[in-house]
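[1] below are the sequence and a predicted model for it; my questions follow.
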Amino acid sequence: MTAELEVAGPAEVLTDIRGGVLVITINRPEQRNAMSKSAAEAIAAALTRLDADPDLAVGILTGGTETFCAGMDLKRFQQLGERPVVDGRGFGGLVESPPAKPLIAAVEGWALGGGFEMVLAADLVVAGEGAKFGLPEVKRGLIARAGGAIRIPRVLPRAVALELLLTGEPMAAATAKHFGLVNRVTADGAALQAALELASVVAGNAPLAVRASKALADRSRLWPDGEAFTRQVEFTDPVFASQDAKEGPAAFAERRTPRWTGR
């Protein structure tokens, strides 16, 4: 079931629901999927839908089989002064406020500038072997301010992160996987299918536990070690007190598939 979001321009963003997974496809191939304001608004709307719909467990963001996203649509910026930023969500409707539910980036071809920064805002990354990731802002007298300069040093070793930021040169998918930026590398054209397989595994787990695990992993990064175990109870206690926490062990003991309720 594929449908264009009403807030987008003609087919700029498509959504496709597949077994509890919301696939969000940037669909501006003639512009190398460069981000427009309307596309950013459509992605923001899709992410809001992902978090609000209890039947959706995981999101996948992709650009199809040619290019993930070449960054901001510079022609629209020059002609109209348009910036693909959504209040409260940032560039692409994503980078400043990722969804509470897991988001997987399925990357084929180039992910440049803001496109790469959207990948960095995702939780998991699957890439075709020909995918390339780059932050070329310094080549244009700019800086990667949509999360690139902030997130890259958190994901990659400092020297590797600085090489990306200071040279503006791209990184290949195999290298990105070597350094932990990419989870899985596939044959070109197979990233979305591999992302769907990964998403189905995540979607099969208890939704409260998955969501709380993501939140705890994200927020605890800057907690002092002496406070971490005390502060985590805000996330862990509601999960252990849930109906799903009773259902999981019961299903294991009875050798059946758990029936999660999200409560």
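    That came through fine.

[2] going by C-alpha atoms from here, please, whenever you check contacts or count neighbours.
    Noted.

[3] quick one: residues contacting the nearest residue to residue 84 once chain neighbours are set aside.
    If the residues on either side of it in the chain are set aside, residue 84 comes closest to residue 37, at 3.9 Å by Cα to Cα, 6 or more residues apart in numbering. Neighbouring residues of residue 37 by Cα atoms under 8 Å, 6 or more residues apart in numbering: 82, 83, 84, 85, 86, 92.

[4] ok, residue 37 to residue 71 distance?
    12 Å (Cα to Cα, to the nearest Å).

[5] go on, residue 251?
    Shown here: residue 251 relative to residue 71, a distance of 46 Å by Cα to Cα.

[6] who has more neighbours, those two?
    residue 71 (25 against 13; other Cα atoms under 10 Å).

[7] ok, residue 149 to residue 163 distance?
    11 Å.

[8] ugh, wrong one, I meant residue 174
    Distance of residue 174 to residue 163, computed by Cα to Cα: 16 Å.

[9] between the two, which is the more surrounded one?
    Per other Cα under 10 Å, whichever of residue 174 and residue 163 has more neighbours is residue 174, with 20 against 13.

[10] list the contacts of the more buried one.
    129, 185.

[11] surely it is in a helix?
    Yes. Counting by DSSP: H, G, I helix; E, B strand; the rest coil, residue 174 is found in a helix.

[12] how much space is there between it and residue 63?
    On the measure of Cα to Cα, residue 174 and residue 63 end up 19 Å apart.

[13] alright, now check it against this:
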Amino acid sequence: MTTTAASEVLVEADSGILTITINRPEQRNAMSLSAATAIAEALTRLDDDPELSVAILTGSSGTFCAGMDLKRFRLGERPIVEGRGFGGLVEAPPAKPLIAAVEGWALGGGFEMVLACDLVVAGSGARFGLPEVKRGLAARAGGIFRAPRVLPRAVALEMLLTGEPITAQDAQTHGLVNRVVEDGAAVGTARALAASIAANAPLAVRASKALALDSRTWTDEESFGRQSAYTDPVFASADAAEGATAFAERRAPRWQGR
């Protein structure tokens, strides 16, 4: 296990899982440029390191992220990384799976970072909101168009137009959240979920995520016609042969990622 710390973000690698923790508790983990840069670097590491399979994004001290640091915004700072967008994430999520482990508030850009993740685990007291209209702003880090994709249209519009948050329970009911757990248990549950992903063939996981996301606007006919570019390399891989062999021999597979 290795642990490194940028000034405002903690990054820990263990058993193929990279845990990224926003660590600005006095600002309720509001996003700064330095934190966004550290997150972007961690996500690049995730995709480049064959020993890493999945990442968890969370916040310290019982808060996920309160959005953009408005005090720094007033001074002209924007927590935007070129090529990655707000928080070093929203415009270019990693190719490998990313799980949000949410405790407390995920507001504004913080919620938009959640929307850029693949799976979400939330403490029962978590709250998700897009309060930009209350500050004379707009949710342009993906919230305006991603929220209506994962939430019912009426629910997403109410969040966007009133600025009022929803609960973890409502978020789960509407399909945004995979698991609602006791407060304080989000990271532990996310790690168990991440371990389930990390146990699988990395090429298959990566291709499955890519195709699931890229095909959102395709018809079924287009999807069947275009999926071979994603799935043929998986079926032709050494890992596919290993999966069948391990099943026949009743043992755990030994993935090579090729």
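    Nice, I can see it. Remember, it's a predicted structure, so these values are computed and weren't measured experimentally.

[14] report the two of the contacts of residue 37 of structure 1 separated the most.
    Spatial extent of these (Cα to Cα) is set by the pair 82 and 92 at 12.4 Å.

[15] more neighbours: which of these two?
    Using other Cα under 10 Å as the criterion, residue 82 of structure 1 and residue 92 rank with residue 92 on top: 30 against 16.

[16] alignment lookup: that one to structure 2.
    Aligned against structure 2 by TM-score structural alignment, residue 92 of structure 1 finds its counterpart in residue 87.

[17] do you know how far that match is from residue 22 of structure 2?
    Taken as Cα to Cα, the span from residue 87 of structure 2 to residue 22 of structure 2 is 10 Å.

[18] report the set of residues contacting both of these two.
    With Cα under 8 Å, 6+ apart as the test, residue 87 of structure 2 and residue 22 both reach residue 35.

[19] in a strand, residue 132 of structure 2, correct?
    No. Going by three-state DSSP, the assignment for residue 132 of structure 2 is helix, not a strand.

[20] so who does it touch?
    108, 138, 139, 160, 163.

[21] now render the residues you listed as a markdown table, adding secondary structure, neighbour count and distance to residue 183 of structure 2.
    Converted to a markdown table, those look like this (DSSP: H, G, I helix; E, B strand; the rest coil; neighbours: other Cα atoms under 10 Å; distance: Cα to Cα, whole Å):
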| residue | secondary structure | neighbour count | distance to residue 183 of structure 2 |
| --- | --- | --- | --- |
| 108 | coil | 29 | 21 |
| 138 | coil | 17 | 30 |
| 139 | coil | 18 | 27 |
| 160 | helix | 24 | 26 |
| 163 | coil | 18 | 24 |
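
[22] where exactly do the strands run in the stretch 151-258 of structure 2?
    Under the criterion DSSP state E, counting those that start in this stretch, strands of the stretch 151-258 of structure 2 are mapped to 166-167, 179-181.

[23] among the ones you listed, which is nearest residue 41 of structure 2?
    strand 179-181 (27.6 Å).

[24] so the closest one matches what in structure 1?
    Counting by TM-score structural alignment, strand 179-181 of structure 2 corresponds to residues 184-186.

[25] contacting residues around the matching stretch?
    Here stretch 184-186 of structure 1 has contacts from 125, 126, 127, 128, 129, 173, 174, 177, 191, 194, using Cα under 8 Å, 6+ apart.

[26] make TSV from those residues and add distance to residue 156 of structure 1 to it.
    Output for these, formatted as TSV (distance: Cα to Cα, whole Å):
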residue	distance to residue 156 of structure 1
125	14
126	17
127	17
128	20
129	19
173	14
174	14
177	10
191	22
194	23
